[in-house]
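S.K.: Sequence and predicted structure below; questions after.
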Amino acid sequence: MKDLGHLRYFLGLEVAYGPRGYLLSQQKYIYNLLARAELTNDQIADTPLQLHQKLAPDIGKLLENPTRYREIVGALVYLTISRLDIAYVVHVVSQFVQSPTTVHYVVVLSILHYLRGTLSRALLFSSTSKLQRRAFSDSDWADDIIDCRSINGFCVFLGDTIISWRAKKQHVVSKSSTEVEYRAMSTATSEIIWLRQLLCDMTIDCLSPTPLYYDSQSTIKIATNVVFHEHTKHIEIDSHFIRHHYSKTKAIFLSYISSELQLADFFIKVHTSKRHKFLLS
């Protein structure tokens, strides 16, 4: 074993140090990815995917050699370690690796054009912010045109630093928006519980509840109401789980936030260039 000093580079991850904290980036990794993709122009994009663009398995012509598509998508999945701004769109294009078409490949190229224009973007782990947790959770409802399954999105902050995020399709089709929202809230709660235990092992405060911000007042009211009603029986398991950690363990504190300020919205849909930059900031 050797002491190699401060970490600078590891498996495509670059780490920089400064008075404000640590910077984590994959700039060199993106350079190599753009070179492998052999882009023939200098085009850049403001967002990784065009607004209102929907992808389906049967649009476009099947690629004669899908290997490059699969290689690029696989590299993009690894890139989401530090580039949360492409998490949603990578989730979308990953669904077509088995039989990619020309339309799917154009979207992948659009992601690469976006990355080319944002090469220097990095995650800042602040050394001055308070170590207080806060989380945001959101979901769509049957927005996927392939199977009508909904997407969960959440992100968790430690002080000013985002330390966890996810954009993932739910396993089953939900018949109501309330069911979708409850599943999303339950997923975010599970992540909060895990992070609390991890941070507690690092002697970081694990007693105070973590605020979980949601933009549905009706969902919050159901979660905080100990009385079950007939129309909420189908979400009983998720509801009991959330209520347990809300009222018994005090691990979470449910708080309403307007849809305009819901940061988890970043992980469940495509936005205009202006909205994309606002959420990213």
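M.R.: Arrived safely, thanks for sending.

S.K.: rest of the way, CA atoms for contacts and neighbours
M.R.: OK.

S.K.: Can you tell me the element H276 falls in?
M.R.: Here H276, judged by DSSP states H and E, is contained in helix 273-280.

S.K.: And that helix, what's buried?
M.R.: Neighbour-count burial for helix 273-280, counted by 16 or more other Cα atoms under 10 Å, picks out 276, 279.

S.K.: now do stretch 143-155
M.R.: Buried residues in stretch 143-155, counting neighbours by 16+ other Cα under 10 Å, are found at 144, 148-155.

S.K.: Make TSV from those and add distance to Y88 to it.
M.R.: As requested, the buried residues of stretch 143-155 are exported to TSV (distance: Cα to Cα, whole Å):
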residue	distance to Y88
D144	12
C148	16
R149	15
S150	13
I151	9
N152	10
G153	9
F154	11
C155	12
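
S.K.: Now for those residues: which two are most distant?
M.R.: The largest separation in the buried residues of stretch 143-155, counting by Cα to Cα, is between C148 and C155 at 23.2 Å.

S.K.: what ranges do the strands span in the stretch 151-281 of the chain?
M.R.: 151-158, 161-169, 210-214, 252-256 (DSSP state E, counting those that start in this stretch).

S.K.: Among those strands, which comes closest to Y9?
M.R.: Closest to Y9 of these is strand 161-169 (Cα to Cα; 19.4 Å).

S.K.: Now tell me what touches that closest one from outside.
M.R.: Residues outside strand 161-169 that contact it (Cα atoms under 8 Å, 6 or more residues apart in numbering): 84, 87-88, 91, 124-126, 149-157, 267-268.

S.K.: Also stretch 20-37?
M.R.: The contact list for stretch 20-37 (Cα under 8 Å, 6+ apart) reads 12-17, 68, 72, 75, 79, 82-83, 112, 115-116, 119-128.

S.K.: repeat that for 10 Å
M.R.: Applying Cα atoms under 10 Å, 6 or more residues apart in numbering, the external contacts of stretch 20-37 come out as 8-17, 68-69, 71-72, 75-76, 78-83, 109, 112-113, 115-116, 118-129.

S.K.: Now, those residues that are in strands?
M.R.: Among those, the members falling in strands (DSSP state E) are 9-10, 13-17, 123-126.

S.K.: And here is the other one:
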Amino acid sequence: MCGRTLLLLYVDDMIITGDDPEYIAFVKARLRDQFLMTDLGPLRYFLGIEVSSTSDGFSISQEKYIQDLLARDALGDERTAETPMELNVKLRPTDGDPLLYPTRYRHLVGSLVYLAVTRPDISYPVHILSQFVSAPTTVHYSHLLRVLRYLRGTITRRLFFPSSSSLQLQCYSDATWASDPTDRRSLSAYCVFLGGSLVA
């Protein structure tokens, strides 16, 4: 099977930025010459991620994704939680009774893993709860419900990426020391900022 490769080169002495409307139109026109494509306009919603932009920068969130998740997996109450997980919780595989139908737990944890793309505030509890997807218990499920209640109360939170930000790269990391109650392993985490924007 034979395929086509396109190499698009554009050389100009002018400095061009990624938000130059004339240059964007130029690139779209060159791509349209080679490929069948439809211009859908400015990005607003893609794969459950909402994008909104202003002159100050742009924000990404998954508010509709959270609403759909809460509607699909109704909790049966309207309570909210101040934090996604209690402090100093040490969950073990043997806590509680095994769930009769673990599929729901697995589905919810998988959905939360994707949600953590725009909600780094739930990354730690989701990491902890994902360790028990093979054999979740009632205790693990109650902690999972707390994360959902936290999301209900903080549904409008979003990540903001300012348009005028430095290009200084900063990385922060931390680790616990032998904190896992089962095997005494340490947990580590990191976050990377480009200027004032969280990128990883």
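M.R.: Received the coordinates, thanks. Quick caveat, the model's predicted, so the values are computed rather than measured.

S.K.: just to revisit the earlier point, just the buried ones from the ones in strands among the contacts of stretch 20-37 of the first structure?
M.R.: 13-15, 123-126.

S.K.: Pick out whichever of those sits closest to Q197 of the first structure.
M.R.: When those are compared for distance to Q197 of the first structure (Cα to Cα), F125 comes out closest, at 20.0 Å.

S.K.: one step back: among the strands of the stretch 151-281 of the first structure, which is nearest R275 of the first structure?
M.R.: strand 151-158 (16.6 Å).

S.K.: those helices in the first structure, which residues are they?
M.R.: 27-37, 67-79, 87-93, 102-117, 177-201, 217-224, 236-243, 273-280 (DSSP state H).

S.K.: any idea of the angle the first one forms with strand 13-18?
M.R.: Right, helix 27-37 of the first structure. With axes from the mean of the first three to the mean of the last three Cα atoms, to 10 degrees defining the directions, helix 27-37 of the first structure sits at 150 degrees from strand 13-18.

S.K.: Tell me the one of the ones in strands among the contacts of stretch 20-37 of the first structure nearest S99 of the first structure?
M.R.: L13 (30.3 Å).

S.K.: how about the nearest residue to that closest one, chain neighbours excluded?
M.R.: Distances taken as Cα to Cα, 6 or more residues apart in numbering put Q26 closest to L13 of the first structure, at 5.1 Å, once the chain neighbours are dropped.

S.K.: CSV for the helices of the first structure, including distance to D3 of the first structure?
M.R.: Listed next are the helices of the first structure as CSV, based on distance: least, Cα to Cα, whole Å:
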stretch, distance to D3 of the first structure
helix 27-37, 24
helix 67-79, 27
helix 87-93, 34
helix 102-117, 34
helix 177-201, 25
helix 217-224, 50
helix 236-243, 45
helix 273-280, 37
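
S.K.: Mind checking these for the one nearest to K61 of the first structure?
M.R.: Closest among the helices of the first structure, using Cα to Cα: helix 102-117, at 5.5 Å.

S.K.: That closest one corresponds to what range in the second structure?
M.R.: With TM-score structural alignment applied, helix 102-117 of the first structure matches the range 138-153 in the second structure.

S.K.: The matching stretch vs the first structure, average distance?
M.R.: Compared with the first structure after fitting, stretch 138-153 of the second structure deviates on average by 0.3 Å (mean Cα distance after the TM-score superposition for the first structure).

S.K.: between the helices of the first structure, which one is nearest to F136 of the first structure?
M.R.: Checking the helices of the first structure against F136 of the first structure by Cα to Cα gives helix 177-201 as the closest, at 7.9 Å.

S.K.: What's the local residue count around the equivalent of S123 of the second structure over in the first structure?
M.R.: Here S123 of the second structure is matched to A87 in the first structure, going by TM-score structural alignment. Look at A87 of the first structure: counted by other Cα atoms under 10 Å, it has 24 neighbours.

S.K.: which residues does the residue nearest to A87 of the first structure when sequence neighbours are not counted contact?
M.R.: Closest residue to A87 of the first structure apart from its sequence neighbours, by Cα to Cα, 6+ apart: T80 at 5.8 Å. For T80 of the first structure, the contacting residues are 26, 86-88, 90-91, 165-166, by Cα under 10 Å, 6+ apart.

S.K.: okay, which residue is most central for the second structure?
M.R.: When Cα atoms, centre = their mean is applied to the second structure, the residue found nearest the centroid is V117 (1.1 Å).

S.K.: Quick one: residues contacting that one.
M.R.: 49, 60-62, 123, 159, 199-200.

S.K.: P100 of the first structure touches E71, doesn't it?
M.R.: No: using Cα atoms under 10 Å, P100 of the first structure is not in contact with E71, being 11.9 Å away.

S.K.: more neighbours, these two?
M.R.: P100 (25 against 14).
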